[in-house]
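Q: The following block contains a protein sequence and its predicted model.
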Amino acid sequence: MASIFETVKGLSNGNQIADKSSSRILHPNIHRANPKVISAKGLYMTLENGQIILDATGGPAVTSLGHGNEEVRNAVIQQMDRLSYCHGLSWANPAAEELATAVIDSTDGAMARATMMGSGSEAVEAALKLARQYAVESGEPERFRFIARKGGFHGTTLGALAVTERHGVRDPFEPLLMMDNISFVSTPNLYRGIQDGETTAKYVERLAKELDDEFKRVGPQEVAAFIAETFTGSSTGCLGAPFGYFPAVKAICEKHGSLLILDEVICGMGRTGTYHAWQQENVTPDIQTVAKGLAGGYSPIAMLLMNQKVVDGLLLGRGFFNHGHTYGFHPVACAAAAEVQKILKRDNLLQNVTAMGDLLGSELKEAFKDNPNVGDIRGRGLFWAVEFVSDKSSKKPFPATKGVARKIKQLGMTEKHNIALQTGSGTVDGEVGDHLLISPPYTVTAEEIETIVKLAVSVVEEVLSQV
């Protein structure tokens, strides 16, 4: 196979590569445009060719209310009639204030202030900058290092990518990162990480020691923050930490004077059954990111939350956060998110997340219990993953060349199955390993759960029978 450099050289010599797509969009596969969605309602998307697809994942766990919610639509229209844009660094707007109040209140006093931007990657960028500025304002300018976790995914902008240890997305841009102040420790993995005969408590102790040792290795006085996903997302497939892990992590951060950043871009705002995933971990972060469930896909928006200690650090320093975006605090985006959060609370949807999440987990475990290529089924709330293996006893993953995850996703979208499934590869080490992610909206019913599982099993079994 020709390398990318040989391909570019060929083009420069006048050769042409067949481009089968008439789209002017640079799609992920440049040779083939993605299927075109023309409308969506509830859990179903209608394609340009008339095909109707059951959206079992809402993209990467985005659509918390499903598609086509009329109340959110009306809130957006009303906001546009009042105010469609004002520069967030110069003006305040009621929609942003309403959203900030709702989200801060959902932390039960743990967090104090919020700022808003357009995406999860932007929120992570802001979190890193805030941690650094807090150190400077607190009289510790030597704190410039960050510790993150192996296999974690925090975004695709350069700062977020620097704390992401995923070779597939990181390697081509390594020279651009220019950051030698990032190091990585293990991500808790109760399926692959815990040793034979090791108790959960001993595993937590080992992970905590690894983090503490890393602080000491790089110089604890130089570490600004430790960043971690509270509940991992699409990169490693819904990995939760063992009980006691996050309190141990927070204690280590406090011992060394470092901040704890929890990335809840994908797992926050109700996805795991509570407004914030850390509310189930007996720990509170100093800085937190949220995004996908915030507006449920009705508008691009993310938020950065911080506790009072961080706010006080800014107040005692220059009195402002040296960061901002043109579309920060966007009134229309904030209005959409505020309405989503209003509906979430009014309709007690977190109760449904828990009840339907329990059903989804039990249905998946029952359906796949005898499948020799299903290694692990894990999740929380409406956020579940199925990890595939070539050998169940050894937990050996399929070779990357088999493309198991890709094939499952592609087969699901055919007219034979008509289901959109989010899949991931590189689950084990960034190179090998495949998983399936299921994350329906918080409004999902028991009947819809049964349909999703039935269709997912059909797709998976057909693919696995052929690899």
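A: Nice, I can see it.
Q: From now on I want contacts and neighbour counts done on CA atoms only, so please keep to that.
A: Fine.
Q: quick one: buried residues of the helix or strand harbouring Val72?
A: Counting by DSSP states H and E, the element that carries Val72 is helix 70-82. By neighbour count on 16 or more other Cα atoms under 10 Å, the buried set for helix 70-82 is Val72, Ala75, Val76, Ile77, Gln79.
Q: which element follows that helix toward the C-terminus?
A: Next element after helix 70-82 (DSSP H and E): helix 94-105.
Q: Give me the buried positions along that following helix.
A: With burial defined by 16+ other Cα under 10 Å, the residues of helix 94-105 counted as buried are Ala95, Ala96, Glu97, Leu99, Ala100, Ala102, Val103, Ile104.
Q: what's stretch 71-78 in contact with?
A: For stretch 71-78, contacts defined as Cα atoms under 8 Å, 6 or more residues apart in numbering pick out Tyr298, Val332, Ala333, Ala335, Ala336, Glu339, Val340.
Q: Could you report the neighbour count for Leu211?
A: 22 (other Cα atoms under 10 Å).
Q: Kindly confirm my reading that it is in a helix.
A: Yes - applying DSSP: H, G, I helix; E, B strand; the rest coil, one finds Leu211 inside a helix.
Q: That one contacts Thr187, correct?
A: No - under the criterion of Cα atoms under 8 Å, Leu211 makes no contact with Thr187, lying 10.4 Å away.
Q: ok, back up a step: okay, and which of the contacts of stretch 71-78 map to helices?
A: Using DSSP state H, Val332, Ala333, Ala335, Ala336, Glu339, Val340 are the members of the contacts of stretch 71-78 that sit in helices.
Q: now Val202: how far from Thr232?
A: To be clear, residue 202 is Lys; Val isn't right here. In this view, Lys202 and Thr232 are 21 Å apart by Cα to Cα, to the nearest Å.
Q: ranges for the helices of the stretch 151-300 of the chain?
A: Assigned by DSSP state H, counting those that start in this stretch, the stretch 151-300 of the chain shows helices spanning 158-162, 167-170, 174-177, 200-218, 245-255, 292-295.
Q: tell me the most buried of the ones you listed?
A: Comparing those by mean neighbour count (mean count of other Cα atoms under 10 Å), helix 292-295 ranks first with a mean of 29.
Q: helices or strands up against it?
A: Using 3 or more Cα pairs under 8 Å, 6 or more residues apart in numbering; DSSP states H and E, the elements in contact with helix 292-295 are helix 331-346.
Q: now the helix it packs on against helix 94-105, angle please.
A: Inter-element angle recorded for helix 331-346 and helix 94-105: 40 degrees (by axes from the mean of the first three to the mean of the last three Cα atoms, to 10 degrees).
Q: Next one for the comparison:
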Amino acid sequence: MSPAALIEKAVESKDTNGSIVKGSAVLHRHLHYQPHRVVRASGSNLWLDNGQKVFDSTGGAAVACLGHCNERVKKAVMRQMNEVSYCHSLFFSTSSAEALATELTRSTDGHMTKAFIVSSGSEAMEAALKLARQFHLEKHPPQPQRTRFIARRESYHGTTLGALSVGGHLARRALFEPMLIPKMSWVSPCNAYRGKYKGESDREYVARLAQELDDEFTRVGSDTVCAFVAEPVVGAALGCVPAVAGYFAAMKKVCDKHGALLILDEVMCGMGRTGTLHAWQQEGIVPDLQTIGKALGGGYAPVAGLLINQRVVDVLDKGTGAFAHGQTYQGHPVACAAALEVQRIVREDRLLENVKAMGKKLEAGLKDRLETHPHVGNIRGRGLFWGIEIVEDKATKKPFDPKESIAMGLHEKGMMPKYGISLYPGAGTVDGKCGDHVLLAPAFNVSEADIDFVVDMAARVVEDFFAEY
């Protein structure tokens, strides 16, 4: 996050001796600036310590799918804490962990039969990479030469070293490049706005991308690849870019041809965000491994997970019978209870229907207000997951110079009391270095009035920002 997006102010606190200390003891995103401090939240609204009210149109990072301070979730968390707040998964299980796993696997129509619950999307991706490797070691005959992964450029799969290694976002990798796992390679993302040739049909575009993936398998050695990794709808890295029809079916076919697994990263786009509980349910395929997070627990607890296809479970069952990976807070009872209640609310209140309906309204409103704006290159998304790509030149799709920090400037503009809306900024949209977008991901239970407000304020922010630029 750019320092320009934060409020600079001196924060006073007291040390253990009672002396006044200037500055926060928290290692914030930037040492020289303090972020806005939230003192109260309800529904989609946040109140800051300066008295300002802000509409959280992004759910943080597409996390708060039920909004804030949901009474059912708070009560579920307290019930679990009264039962047991922690126990080690090596020795014990809990009712909340068992019930959450059952809820999740049932939601896949029986395709994904095991759930591995952790505390963050990065941890889920680490687990996915390790399980993919172990799968090939436990096959008969074993294939120990499979040590590589293929992912896509302009992708982001997490911040831990393994997850960062498989990600293709150049700016996020840059500082840690010498420490990252070398056996990774990348192919083009499925980004119709920037990737399709003039006059190329979706079918032709998919065929070209499938051939590129097939060629990459051949280049690195068909029998050396553990898995292909991709987001069904690319979140923060590209700004809500969905694949064109038929893309994932074609990619799955290439993976099957070369004996590799398909890992779908649904940490940001999954658990209902795009209109179906799992984004792959709109693609006509089933992954071998699937990471989930963010809307899984709606921000009520740090929780994410890995869903595992029966195909993978069968190999493990016939082999060692154990996943060679574990974490202290794996299956944390309170996190599982929070996520379970969130998922029950989504199901019982039929919120996916609202995601679809309000998503169509959001799409229509954004396109009506902003599609012809000279600096709006593309509006894309699915469900309640929409991105607005900003360009310097609409005709050529030329991005702004990264030094201009356009996306962060739009976020700052939205945070002004005149607008009172949080827009999620993203940079590196074009190639991991250049390009800007802002992302909208409101709560699943938003009303029509909420969507009208989001559309109006987002449009006014963009229009006023460039009128004054």
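A: It's in. Because the structure is a prediction, the values reported are computed rather than measured.
Q: Just give the TM-score of the two.
A: TM-score for the superposed chains, counting by TM-score structural alignment, normalised by the length of structure 1: 0.95, backed by 447 aligned residues with a Cα RMSD of 1.0 Å.
Q: circling back: list residues touching both of Leu211 and Thr187 of structure 1?
A: Contact criterion Cα under 8 Å, 6+ apart; residues shared by Leu211 of structure 1 and Thr187: none found.
Q: hang on, the earlier thing: which two from the ones in helices among the contacts of stretch 71-78 of structure 1 end up farthest apart in space?
A: Distances among those were taken as Cα to Cα; the most separated pair is Val332 and Val340, at 12.5 Å.
Q: burial measure for Gly139 of structure 1, as a count.
A: Gly139 of structure 1 is flanked by 12 other residues according to other Cα under 10 Å.
Q: Secondary structure element for it, which one?
A: For Gly139 of structure 1, there is no host helix or strand (DSSP H and E).
Q: quick one on the thing from earlier: in CSV: the contacts of stretch 71-78 of structure 1, plus neighbour count and distance to Val223 of structure 1.
A: As requested, the contacts of stretch 71-78 of structure 1 are exported to CSV (neighbours: other Cα atoms under 10 Å; distance: Cα to Cα, whole Å):
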residue, neighbour count, distance to Val223 of structure 1
Tyr298, 27, 37
Val332, 26, 38
Ala333, 28, 34
Ala335, 30, 37
Ala336, 29, 37
Glu339, 23, 39
Val340, 25, 37
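Q: Farthest pair within those?
A: Greatest spatial distance among the contacts of stretch 71-78 of structure 1 (Cα to Cα): Val332 and Val340, at 12.5 Å.
Q: Just give the closest residue to the counterpart of Ser165 of structure 2 in structure 1, not the sequence neighbours.
A: In structure 1, the residue matched to Ser165 of structure 2 (TM-score structural alignment) is Ala162. In space, and not counting its chain neighbours, Ala162 of structure 1 is closest to Leu177: 6.2 Å by Cα to Cα, 6 or more residues apart in numbering.
Q: List the residues that contact the one you found.
A: Neighbouring residues of Leu177 of structure 1 by Cα under 8 Å, 6+ apart: Leu158, Gly159, Leu161, Ala162.
Q: got it, and Ala115 of structure 2?
A: Counted by Cα under 8 Å, 6+ apart, Ala115 of structure 2 has contacts Ala101, Leu104, Thr105, Gly305, Leu306, Leu307, Ile308.
Q: Ala385 of structure 1 versus Lys369 of structure 1, what's the distance?
A: Taking Cα to Cα as the measure, Lys369 of structure 1 falls 14 Å from Ala385 of structure 1.
Q: These two: which is more packed in?
A: The neighbour count for Lys369 of structure 1 versus Ala385, taken as other Cα under 10 Å, is higher for Ala385 (26 against 14).
Q: Quick check: the more buried one is in a helix.
A: No - applying three-state DSSP, one finds Ala385 of structure 1 to be strand, outside a helix.
Q: quick one: contacts for the counterpart of it in structure 2?
A: Using TM-score structural alignment, the partner of Ala385 of structure 1 in structure 2 is Gly387. Each residue near Gly387 of structure 2 by Cα under 8 Å, 6+ apart is listed here: Gly239, Cys240, Val241, Ile379, Arg380, Gly381, His437, Val438, Leu439, Leu440.
Q: switch the cut-off to 6 Å
A: Shown in contact with Gly387 of structure 2 (Cα atoms under 6 Å, 6 or more residues apart in numbering): Gly239, Cys240, Ile379, Arg380, Val438, Leu439.
Q: Spatially, which two of these are the most separated?
A: Between any two of the contacts of Gly387 of structure 2, the greatest separation by Cα to Cα is 11.0 Å, found for Arg380 and Val438.
Q: neighbour count winner among those two?
A: Neighbour comparison, Arg380 of structure 2 and Val438: the larger count goes to Val438, with 28 against 18 (by other Cα under 10 Å).
Q: Need the counterpart of Ala279 of structure 2 in structure 1.
A: Aligned counterpart of Ala279 of structure 2 in structure 1: Ala277 (TM-score structural alignment).
Q: Not including adjacent chain positions, what is the nearest residue to its match?
A: Once flanking residues are discounted, Ala277 of structure 1 sits nearest to Gly268: 5.7 Å by Cα to Cα, 6+ apart.
Q: Pull the number of nearby residues for whatever residue of structure 2 lines up with the one you found.
A: By TM-score structural alignment, Gly268 of structure 1 lines up with Gly270 in structure 2. Gly270 of structure 2 sits with 27 neighbouring residues when counted by other Cα under 10 Å.
Q: Same check on Leu437 of structure 1?
A: Other residues lying near Leu437 of structure 1 total 27 when counted by other Cα under 10 Å.
Q: Quick check: closest non-adjacent residue to it.
A: Closest residue in space to Leu437 of structure 1, ignoring its immediate chain neighbours: Ala385 at 4.5 Å, by Cα to Cα, 6+ apart.
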